[in-house]
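Peer 1: Structure here, sequence nowhere to be found:
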């Protein structure tokens, strides 16, 4: 019974559409009302909120919901700009700054590898290493997504770290 009463009230409110009037006041303001007054002008709403759409001239897409849409794969390029290939770095403290960039831009977790071992994971592609032994070293960087998927990896970069020796003091 409640559902029948609710449907009746809904039908009554939806089907009623009264006349609308436009009244221009003495101060120039415009008022719209459903009560006709002496200088009220009826407003024609028959063409309001209607649009005629042109017929579709193109091809109807053939994909359906169940078909998988292939994603275009973006190829990222991760480049180490510092140190340069086979650069000799002279630093008695064994410190090294590694700078890399990726094109096109991507975000993820950058992993720095030194001599095949992962040393640092961070969001930035700029690294600072401390206490590196002297000699030849190989660095590389991998950028992985939050889920662990590899986005890009750099080529191996060889560099040499030189430290002054205590044994070669001039007399």
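Peer 2: Received the coordinates, thanks. As the structure is a computational prediction, the values presented were derived from the model and not from experiment.
Peer 1: When you work out contacts or count neighbours from here on, use the C-alpha atoms and nothing else.
Peer 2: Fine.
Peer 1: Strands of this structure, start to end?
Peer 2: Along the chain, the segments classed as strands by DSSP state E run 20-24, 30-33, 41-43, 77-82, 87-90, 96-103, 109-114, 117-122, 126-129, 135-144, 150-153, 157-162.
Peer 1: In terms of secondary structure, what does the fourth one contact?
Peer 2: Put plainly, it is strand 77-82. The contact analysis (3 or more CA pairs under 8 Å, 6 or more residues apart in numbering; DSSP states H and E) places strand 77-82 against strand 96-103, strand 135-144, strand 150-153.
Peer 1: try it again with 10 Å
Peer 2: strand 96-103, strand 135-144, strand 150-153, strand 157-162 (3 or more CA pairs under 10 Å, 6 or more residues apart in numbering; DSSP states H and E).
Peer 1: Put this next to the previous one:
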């Protein structure tokens, strides 16, 4: 009951605030002032306030179950992405090995294989979602994974990830000896 009375009071108060009049007063130095109480010693012009433009919120469209099934039905996989390494990650590995982890849902179908593409070149494939690349050169690389069916057709493609492999160089020039005076 108290909340109903409170709601009615708020509705009346909001209506009263909106019904207030606004006046425009020009001061002797030329500045313009807006007020809700007209001054008695100066002329005031009543301003007609136009109603506020409002747009109702639009609810985001949700995919129907048939749309979601259609999107998954084309590839057969609802999620396929590289989870490790992260995009723009720096990896320190003097051995030159990088672990690549993939997230694939649902599980890999019979006959499908995962292929990794490193710097535009295919570097192998298999059925595991955890792959280790070895003997990589240091520097910046990009990697992407694809799922191919038994016919060799790409049925799913992951996001592309760029990472930098940092490893110690054996080609370090000898430092000059410090000179003494």
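Peer 2: It's in. Quantities reported herein were computed from a predicted structural model and do not represent experimental measurements.
Peer 1: For the helices and strands packed on strand 77-82 of structure 1, give me JSON lines that also has mean neighbour count and distance to residue 72 of structure 1.
Peer 2: What follows is those, written out as JSON lines (neighbours: other CA atoms under 10 Å; distance: least, CA to CA, whole Å):
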{"stretch": "strand 96-103", "mean neighbour count": "16", "distance to residue 72 of structure 1": "16"}
{"stretch": "strand 135-144", "mean neighbour count": "20", "distance to residue 72 of structure 1": "19"}
{"stretch": "strand 150-153", "mean neighbour count": "18", "distance to residue 72 of structure 1": "14"}
{"stretch": "strand 157-162", "mean neighbour count": "18", "distance to residue 72 of structure 1": "30"}
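Peer 1: With distance to residue 89 of structure 1 added, can I get the ones you listed in JSON lines?
Peer 2: Rendered in JSON lines, the data for these read as follows (distance: least, CA to CA, whole Å):
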{"stretch": "strand 96-103", "distance to residue 89 of structure 1": "8"}
{"stretch": "strand 135-144", "distance to residue 89 of structure 1": "10"}
{"stretch": "strand 150-153", "distance to residue 89 of structure 1": "23"}
{"stretch": "strand 157-162", "distance to residue 89 of structure 1": "5"}
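Peer 1: Among these, which comes closest to residue 118 of structure 1?
Peer 2: Of all these, the one in closest proximity to residue 118 of structure 1, counting by CA to CA, is strand 135-144 (9.0 Å).
Peer 1: Now do that closest one: which range of structure 2 does it align onto?
Peer 2: Strand 135-144 of structure 1 corresponds to residues 139-148 of structure 2 when matched by TM-score structural alignment.
Peer 1: What of stretch 88-103 of structure 1?
Peer 2: Mapped onto structure 2 using TM-score structural alignment, stretch 88-103 of structure 1 covers residues 90-105.
Peer 1: which residues are in contact with that stretch?
Peer 2: 76-86, 114, 116, 128-140, 143-145, 147, 156, 158, 162-169 (CA atoms under 10 Å, 6 or more residues apart in numbering).
Peer 1: Buried among these? Need that as a selection in PyMOL.
Peer 2: Remark: buried members of those, expressed as a PyMOL selection using 16 or more other CA atoms under 10 Å:
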select buried, resi 76+77+79+80+81+82+84+85+114+116+131+138+143+144+145+147+156+158+162+163+164+165+166+167
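Peer 1: thinking again about what came up before, span of the match of stretch 88-103 of structure 1 from start to end?
Peer 2: Start to finish, the residues bounding stretch 90-105 of structure 2 are 27 Å apart (CA to CA, to the nearest Å).
Peer 1: now the strands of structure 1 as a markdown table including distance to residue 7 of structure 1?
Peer 2: Converted to a markdown table, those look like this (distance: least, CA to CA, whole Å):
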| stretch | distance to residue 7 of structure 1 |
| --- | --- |
| strand 20-24 | 26 |
| strand 30-33 | 28 |
| strand 41-43 | 30 |
| strand 77-82 | 63 |
| strand 87-90 | 83 |
| strand 96-103 | 61 |
| strand 109-114 | 58 |
| strand 117-122 | 61 |
| strand 126-129 | 67 |
| strand 135-144 | 58 |
| strand 150-153 | 57 |
| strand 157-162 | 76 |
